[in-house]
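Engineer: Everything below, folded, please.
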Amino acid sequence: MASKEDIRRSRRLYRRALTPEQIAEAGEALARHGSTWAETVTSGEAAMFAVYVGVAFEPPTMPLLGALHEAGHDVLLPVCEPDRQLSWVYWTPSTVFVRSSYAPIDEPVGERLDSSVVASAAGIFMPATAVDKDGNRIGQGGGYYDRLLQGLDASGRRPPTIAVVYDDDLLPSGSIPAEAFDRPVREVLTPSGVVVLENAAEPA
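Structural biologist: Got it, this is the predicted structure:
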């Protein structure tokens, strides 16, 4: 089995080879399928979703943010804090972004809410470098989302969670080494659609 870092390296190379046209098409497809998933988990009612902004070679999520906003949903975006914690800011199309103090990303400006607000979300769209069909997920290595999910699982208030990847980032079962702090996901959003991972473990 490849190490997590080997998998990250492989997936980053794959993503860097994508053309601007492929990336743009992926963003539009993710918005369509992500909006459908949101409608499913809310039964068509307006709700709140925790999302993120895909940067660099990540799957682009700005079209998804726009689609959720257009559908009447509230959108929360993460802000990196010390000790690998996240706070959250409500996003609208007029939101201003500034460079993060803790990660190589731009983050929204606004009132920062602690992660307890995410427990009230209808769903969480999570970044991922890769996911295998057992639900094991690899992020960028910061551990922010594993900590978030760990806290939500401990509270018994974890909303439906879906990881966002390109089609080829969904790997066969057994591809990703799972560690004690990892939190599996049961659904994956790809440009081809939503994949339900029947073999994924239930949250601890």
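
Engineer: Please make it C-alpha for all contacts and neighbour counts, starting now.
Structural biologist: Noted.

Engineer: which residue sits closest to the residue nearest the centre of the chain in space, ignoring its chain neighbours?
Structural biologist: What sits nearest the mean C-alpha location of the chain, by CA atoms, centre = their mean, is Met126, with 1.4 Å. Nearest non-adjacent residue to Met126, counting by CA to CA, 6 or more residues apart in numbering: Ala163, 4.6 Å away.

Engineer: I have a second one here; can you model it like the first so I can compare?
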Amino acid sequence: MSRLPSEATEAKRALRRSLLTGRRARQAAEVRRLGHALAGVVARLPELDGVRSVAAYVSVGGEPDTGPLLDLWHARGVRVLLPVLLPDDDLDWAVYEGPGSLREAGRAGRMTLREPAGPRLGPEAVAEAGAVLLPGLAVDRAGHRLGRGGGSYDRVLTRLARTGADPLLLVLLYAEEVRDTVPAEPHDRPVHAAVTPAGVRWFGRR
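Structural biologist: You can find the predicted model right below:
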């Protein structure tokens, strides 16, 4: 017997549709410009001083552009872990070695991703990171992150909690995607801050 979607689940779906429509309307030039601004904000975060390993991701579509930030960290000698999507939607990890180290990875019925081509380090490698950048569509003042609904990063957050790792959790967004409230469920784990091209909004842990 199938379970009916909860009210929060339905609210999440509706909000995702609205936010994704807004992202699709952004011009590529604006996405690139804001990506450089976002990298500048992250680069100035004192909370990341001394962090030598981070887990990040390669942006797709209208997501805030992570390319400038990845290249900045790589140039500074920071070890950047990037995800590799597994068939069960869990995430493996590999080290970013510059733009030429990425390859396109098509998934049936999904958008084409760009993933690191280097050796796979295993799903547990994320626990080595001092900071984890999470994709999202919105976040609220309690730090509840609205993802795309695939559950990959819910698994990452569960894995971090299980291993006792305590990295800084940052979600990258556009300024208008920081909201008063987003639908949340008991299993949702809050992030510490939202980083936008306009600045940082902290929800806990400085």
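
Engineer: quick one: TM-score?
Structural biologist: TM-score for the superposed pair, counting by TM-score structural alignment, normalised by the length of structure 1: 0.88. Supporting figures: 194 aligned residues with a CA RMSD of 1.9 Å.

Engineer: On the three-state scheme, the residue nearest to Met126 of structure 1 is what?
Structural biologist: Of the three states, Ala163 of structure 1 takes strand under DSSP: H, G, I helix; E, B strand; the rest coil.

Engineer: Counterpart of it over in structure 2?
Structural biologist: With TM-score structural alignment as the criterion, Ala163 of structure 1 lines up with Val171 in structure 2.

Engineer: ok, now Gly34 of structure 1?
Structural biologist: Gly34 of structure 1 maps onto Val42 in structure 2 when the alignment is built from TM-score structural alignment.

Engineer: Tell me which residue of structure 2 matches up with Gly66 of structure 1.
Structural biologist: Using TM-score structural alignment, Gly66 of structure 1 lines up with Asp71 in structure 2.

Engineer: I figured that match hits Gly98, correct?
Structural biologist: Yes - counting by CA atoms under 8 Å, Asp71 of structure 2 touches Gly98, with 6.6 Å between them.

Engineer: sorry, back to before: Ala119 of structure 1 versus the residue nearest to Met126 of structure 1, what's the distance?
Structural biologist: Distance, Ala163 of structure 1 to Ala119 of structure 1, by CA to CA, to the nearest Å: 17 Å.

Engineer: give me every residue that touches the alignment partner in structure 1 of Ala127 of structure 2.
Structural biologist: Using TM-score structural alignment, the equivalent of Ala127 of structure 2 in structure 1 is Ala119. Shown in contact with Ala119 of structure 1 (CA atoms under 8 Å, 6 or more residues apart in numbering): 152, 157-159.

Engineer: Mind doing that once more with 10 Å?
Structural biologist: The contact partners of Ala119 of structure 1, by CA atoms under 10 Å, 6 or more residues apart in numbering, come to 50, 148-149, 151-153, 155-159.

Engineer: in structure 1, which spans are strands?
Structural biologist: With strands called from DSSP state E, structure 1 shows them at 48-50, 74-81, 85-91, 97-99, 106-108, 113-114, 123-127, 130-132, 137-138, 161-164, 170-171, 187-190, 193-196.

Engineer: Indicate which one of those is closest to Arg11 of structure 1.
Structural biologist: Closest to Arg11 of structure 1 of those, according to CA to CA: strand 130-132, at 7.2 Å.

Engineer: mind checking what Arg147 of structure 1 lines up with in structure 2?
Structural biologist: So Arg147 of structure 1 corresponds to Arg155, using TM-score structural alignment.

Engineer: which residues does the closest residue to its match other than its chain neighbours contact?
Structural biologist: Nearest residue to Arg155 of structure 2, sequence neighbours excluded (CA to CA, 6+ apart): Asp90, at 6.8 Å. By CA under 10 Å, 6+ apart, the contact list for Asp90 of structure 2 reads 83-84, 123, 150-156.
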